[in-house]
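Here you go, sequence then predicted model.
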Amino acid sequence: NRVTSINLSSMSLSGSLPSNLNSLTQLTTLSLQSNSLSGPFPSLANLSSLQEIYLDTNNFTSIPSGCFQGLSSLKVLSMSQNIYLDPWFFPTELIQASSLVTLAAGNANLYGSLPDIFDSFPNLQNLRLSYNNFSGFLPKSFSGSGIQNLWLNNQQFGLSGTIEVLSNMTQLNQVWLHKNLFTGPIPDISKCETLFDLQLRDNQLTGIVPATLMSSTALQNVSLDNNKLQGPLPVFGSNVKKATFDGTNSFCQTKPGPCDPQVNTLLEVAGALGYPILLTESWEGNNACDGWSFIVCDTQGKVITVNFENKHFTGIISPAFANLTSLKNLVLKNNNLTGSIPANLLTLTQLQLLDVSNNNLSGEIPQFPYTVKLITTGNVLIGTTPSSGGGGGPPSGSGSNGTTPNGNPAPASGGSSVSPGMIAG
């Protein structure tokens, strides 16, 4: 003779709920949606039989701390459209609800960051948290999850960071991330074989629209407008019923077709840096010699200088620089670049200056000809490679003429010093 279910949905109810609601210890379903219930919501803590909670579209004013503690059987928590709630954090006590399938709390005044706890929900399929005040990054624990429908759109403060985690959310059907502050490129979603609806408009995404997105056979609706995307105008397959990509994007042409070769090369360079938004905002059109920041061209329209000094860029030095065959000056000093100096830069026969000082580069230094002024100071690991013999490479700051900045002979690539007599010879 215990109460197991309460269904009072759409009953035009007002007033508040009793504070001892969780004394109904055998309760499995609580349906109170579409009423005008107000006041604080009572705690449901330790109702271990409760499987479904529907609180949507009411006027509740607060959710007590620990309200959802100990709900070990919970499968559905739906409480969207509670616009009068005091601001509250995502309820981390839900990790005890390992059977959770649906979590819907859109327009419920949630704020703060999304906690990195989603590996605690192996059965979660529907996560709908639109129209809240979340900020911060997408949690890493989204990766590998079984989430099928992900709604995080229209955050007042705006979620930020990259959306790279989508590439490992292979069960996705629907993704709504529009109207946030996401940056970086659109990831490869080729593993998301059932994704049919992808809404990414009104963010700050950069880079080129990946071919894997345009070739997806499951995709039907996609919005990319009002981002900072570059490269060729995207062309989707006939399976896509609606695709929008206008607004603030910076595609190289207004019609489908390839970009100019120098534009392509510089976009590859930007890709190795993670497509920084600074380059997107200043590189527009299909002519790299027409007002592109940090780029200098000669009278024949060939790029001769790229100057990224002190731009706080991360990433690596792109081997694509070698495609700028007229390049004379490459200045990358005072950034946070990693990796090594690409050996194929040796093919740049016009190169006169390569300044990579004050980065985090490592690896061997290519043997540039004496005509190249090479500056590598401020890279602690440069010139070092694993060696069983214990010999090191050239020290930080060795120049193309075989000397360090103070004029002393620099060790050769094998680790032994070049003698003054050899230099004189």
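Sure, I can see it. Residues are numbered from 1 along each chain as shown.

from here on, contacts and neighbour counts on C-alpha atoms
Fine.

pretty sure residue 199 contacts residue 222?
Yes: taking contacts as C-alpha atoms under 8 Å, residue 199 lies within contact range of residue 222: 5.5 Å.

Comparing those two, which residue is more hemmed in?
residue 222 (23 against 20; other C-alpha atoms under 10 Å).

That one is in what secondary structure piece?
Per DSSP states H and E: residue 222 is located in strand 221-223.

Any idea how far that strand is from the middle of the chain?
19 Å (C-alpha atoms, centre = their mean, to the nearest Å).

Can you tell me what sits against that strand?
Residues from elsewhere that reach strand 221-223 (C-alpha atoms under 8 Å, 6 or more residues apart in numbering): 196-201, 240-245.

Take those residues and keep only those in strands.
197-199, 242-244 (DSSP state E).

Now which of these would you call buried?
Burial by neighbour count, judged by 16 or more other C-alpha atoms under 10 Å, picks out 197-199, 243 from these.

Can you measure across stretch 170-184, start residue to end residue?
Terminal residues of stretch 170-184 are spaced 20 Å apart (C-alpha to C-alpha, to the nearest Å).

hold the first one in mind and look at this next one:
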Amino acid sequence: MNSKQPINCLSSSSHIHYHFYVLVIFLTFTAISAGNETDYQALLKIKSMITQDPYRALTSWNNSLHFCDWTGVTCGRWHKRVTYIVLESRGLEGSLSPHVGNLSFLRKLSLSNNSFQGVIPDELGRLYRLRLLTLEENKFTGVIPANISGCSNLEELNLSKNKLVGSISKAIGFLSKLRVVSLQDNKLTGGIPPFLGNITSMEVFSISRNPLGESIPDTIGHWKVLKEFHSDGCNLYGTIPHSLYNLSLLTRFSSYENQLIGSLPSAIGAMLPHLVNLQLWGNQLTGPFPSSITNCSRLTYLEMDQNKFSGKLKIDFAKLKDISYITLGHNDFGSEEADEMKFIDSLMNCTKLNTLDLQNSKFQGVLPRSIGNLSNQLNHLSLEENQLHGTLPRSIGNLVGLTKLSLGTNKFIGSIPSTIGNLQKLQGNIPTSLSSCTSLSSLSLKGNLFQGMIPSSLSSLKGLRTLDISHNNLSGQIPQFLVQLSLEYLNLSYNDFEGEVSTLGVFANASTISVLGNNRLCGGIVELGLPNCKERTKHKKDVPMFIIVILIASTLCTIICLAYACCKKKNKSKSSQSSTIKRFMKVSYNQLLKATDGFSESQLIGIGGFSSVYKGILDEYKDRFVAIKVLHLQNQGAQTSFMRECEAWRNIRHRNLLKIITSCSSVDFQGNDFKALVYEFMPNGSLHDWLHSSERTSRLNLLQITNILVDVASALDYIHNHCIPTIIHGDLKPSNILLDDDMVAHVGDFGLTRFLGTSSYQNSSTGIKGTIGYVPPEYGLGSEMTSSGDVYSFGILLLEVMTRKRPTDDIFNDGLSLHKFSSMALLDHVIDVIDVNILNVYQEDENFMQNTEANSKKINECLASIVNIGVSCSVDSPSQRMDIKKVVQELHHILDALQSI
């Protein structure tokens, strides 16, 4: 018996322990269950205070699913407590429930780009596990809650783009783990508080566009790991604290549109060597501009205009190979030294330079020939309002990428070099500042996109002998002062002038005047062949108005398209013959019937809702194929589509847009209306064919794809940002991207075009607005067509190219879309979603195989960057989509990286 006693004692002890553990487990599960119920009720309270849910994001928030499976909700794996709530860009309206403070396991709360109103609840301060709080772009009011200090583990705080007032809460100073603070675009006052310097983990601080006032505190020098500092438009004054220049990791420093004074340290380039953006324009900074900025080899944006910098500009730009934006205008540079403009020489290495603005800065001296060595990416060059003298160098004609060139109010002499005619992308009105060139004898502005009327200020050019402003978009009546000038040659062809042509002065001799392609002109000398103005008026009275409208519409469209075709520059050896064919070529129904072998099915290369496209050969084009787009006029909307497309081609001209030859507005042999557009034939077909046609035995490689994407993005940038009026394509998709012999992409089919700011051909709210899968979500809600809609379509197109999956493929259902499919891959392994054919060319390339690991890494980075652009362009919220200018810039960077392999 005694020998068994210890065993009994042990059994008793084990029994007690067993019951204890059971009790602990029971209590634990009871606590978890209670916590789950708390989270469930808190979520329902949050939902109850949301008054609008247009995209039905909260439809799943009901008892048919466990709350961990609700849209936007993520739970921990074991305890099933809410850890993430992410409801971005859902169109939600209402207020944020204080019950959010009951979600005690919450680590991330992101409600950006919605319409939440009211105050930010103090109860957020209970969330001590919270690491990321993003309430950006809502309508929150009131002050930053003082209880925010309770979020002791918070790493990122983003309250930007709301209506918050008051000063920056002292509570933020206690959040010692903060890395990112973004408070821009509110109504905060009281300056940048010095206590923020206590947050030594700060990496990004953005407070721009708040009426803060006061000066930048010296304590920001405590932020030793700071990478970005943004305080634009904050009414700041005083000097920039010297401690800021000790933040050697700083990459972006912007504090423009303030009242900062003082000078920059001469060694700023050595102190801040990692700068990518330096934007201090619109202040009152003085002294010489530090030449040490050349040490910032990664610099992309240098915006220092509208200050009071003085002295000779001594920057050696040769090391700044990534710089794209330089604005130094409206300063007091100028040294009276002979080589004052020598810094232009060093800019030739800046191959990514997009903008160079040196206007109104007291520069003097001769403009060096090296100006012509600047980047072919340069589209904005401003040298106006300086004291430059001498002649304009002929090399300026090398800057073929320019869309804006400003040279007025200088002391240039001599004639404008004929090479300026190479600048065929120049556009916006003819500058009135030309009137100051009183000794000018020859002026050629042909082949650009000038619009508006001929400025009356040109009447002061008494020495002018030759004026050529043909092939533009000028309009209005021909001004009478041209009669008074001693012109020996005047070319006004292919514009949109109207009214009576004079018979005096230069207009008295047919050999000295050309007015072709202005179909609204009348009168003039007999040799010009223009209709009599009185007869035109008489005919208008005799002919029924509806017939006049029809005739004018069809004739105008034909002439417009012909005029556009005449503008296109051809191969020099064939330019004379080609332009003659285009200028006078008119095609009939019979000619098009013959060209397509009776609109034979064997010649059919595409069909759509409004048209069929045939391949054919016109006699005037000899052995060259053309593409003939025949409108299905029996289909509702086809007539409008034809007129839209003609109107679009009247306003646009770009290497990445499909080239039109002519149009036909006639009747067929049965007397039915017939309308067609004739384009240059694209021998490599459409992008859709390359992606999805089984007849294609080869596929596109990554370099070809990137070039195509650059082409398409450049075309969008042109019609969105460089056309007046702005043009919205409305139906961007792979089948509308055509490829020529050199695989250069051309955007076509402007049948759904919208012209912003005009009443012509506007879309109704119920009209067709594109193709399913490529149409942005806001169009489905009745929104008008916008440029951001085209950007969305471009994003989907890009992702389709990279994944070779259509947005309407069967796998995209139950909440999964091409955008989401690609977006998730960015977080994990992007190469898993990339079409395998894309990489084939590199695997067969010897140079690639010699350094496979390094090149593979570079290619993977490029792939991720491209997909990220597509994802950024195709987000649901129009305001958050990537700007098309930025898209073009990023794609060029990627292209440069690929070409270096």
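Nice, I can see it. Quick caveat, the model's predicted, so the values are computed rather than measured.

Residue 140 of the second structure belongs to a strand?
Yes: remark: residue 140 of the second structure belongs to a strand, assigned using DSSP: H, G, I helix; E, B strand; the rest coil.

so who does the counterpart of it in the first structure touch?
Under the alignment (TM-score structural alignment), residue 140 of the second structure pairs with residue 37 in the first structure. Listed by C-alpha under 8 Å, 6+ apart, the contact set of residue 37 of the first structure reads 13-17, 58-60.

Report how many residues lie close to residue 219 of the first structure.
For residue 219 of the first structure, using other C-alpha under 10 Å, the count is 26.

Return the residues in contact with it.
194-198, 239-240.

can you map out the helices along the stretch 201-350 of the first structure?
Taking DSSP state H, counting those that start in this stretch, the helices of the stretch 201-350 of the first structure run over residues 211-214, 261-272, 277-282.

wait, which of those helices is closest to residue 87 of the first structure?
With C-alpha to C-alpha, the closest approach to residue 87 of the first structure among the helices of the stretch 201-350 of the first structure belongs to helix 277-282: 32.0 Å.

Show me what the closest one is in contact with.
Helix 277-282 of the first structure is contacted from outside by 183-184, 204, 206-207, 228-230, 250, 270, 292-293, using C-alpha under 8 Å, 6+ apart.

Out of those residues, the closest to residue 315 of the first structure would be?
Nearest to residue 315 of the first structure out of the contacts of helix 277-282 of the first structure is residue 270 (C-alpha to C-alpha; 9.3 Å).

Please tell me how far that closest one sits from residue 278 of the first structure.
Separation of residue 270 of the first structure from residue 278 of the first structure (C-alpha to C-alpha): 10 Å.

Who has more neighbours out of these two?
Between residue 270 of the first structure and residue 278, residue 270 has the larger neighbour count (other C-alpha under 10 Å), namely 24 against 13.

Now do stretch 5-25 of the second structure: which range of the first structure does it align onto?
Using TM-score structural alignment, stretch 5-25 of the second structure pairs with nothing in the first structure.

Turn the buried ones among the ones in strands among the contacts of strand 221-223 of the first structure into TSV, columns for distance to residue 71 of the first structure.
TSV is the format used below for those (distance: C-alpha to C-alpha, whole Å):
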residue	distance to residue 71 of the first structure
197	32
198	33
199	33
243	42
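
okay, now residue 548 of the second structure: neighbour count?
Neighbours around residue 548 of the second structure, by other C-alpha under 10 Å: 12.

got it, and the one 4 residues further on?
Using other C-alpha under 10 Å, the number of residues around residue 552 of the second structure comes to 13.

Am I right that it is in a helix?
Yes: with three-state DSSP as the criterion, residue 552 of the second structure is part of a helix.

Tell me the counterpart of it in the first structure.
Residue pairing (TM-score structural alignment): residue 552 of the second structure is not matched to any residue of the first structure.

What's the separation between residue 552 of the second structure and residue 559 of the second structure?
Separation of residue 552 of the second structure from residue 559 of the second structure (C-alpha to C-alpha): 10 Å.

Please tell me which residues of the first structure the one helix or strand residue 778 of the second structure maps to aligns onto.
Assigned by DSSP H and E, residue 778 of the second structure belongs to helix 777-780. Using TM-score structural alignment, helix 777-780 of the second structure lines up with nothing in the first structure.

Many thanks, have a good one.
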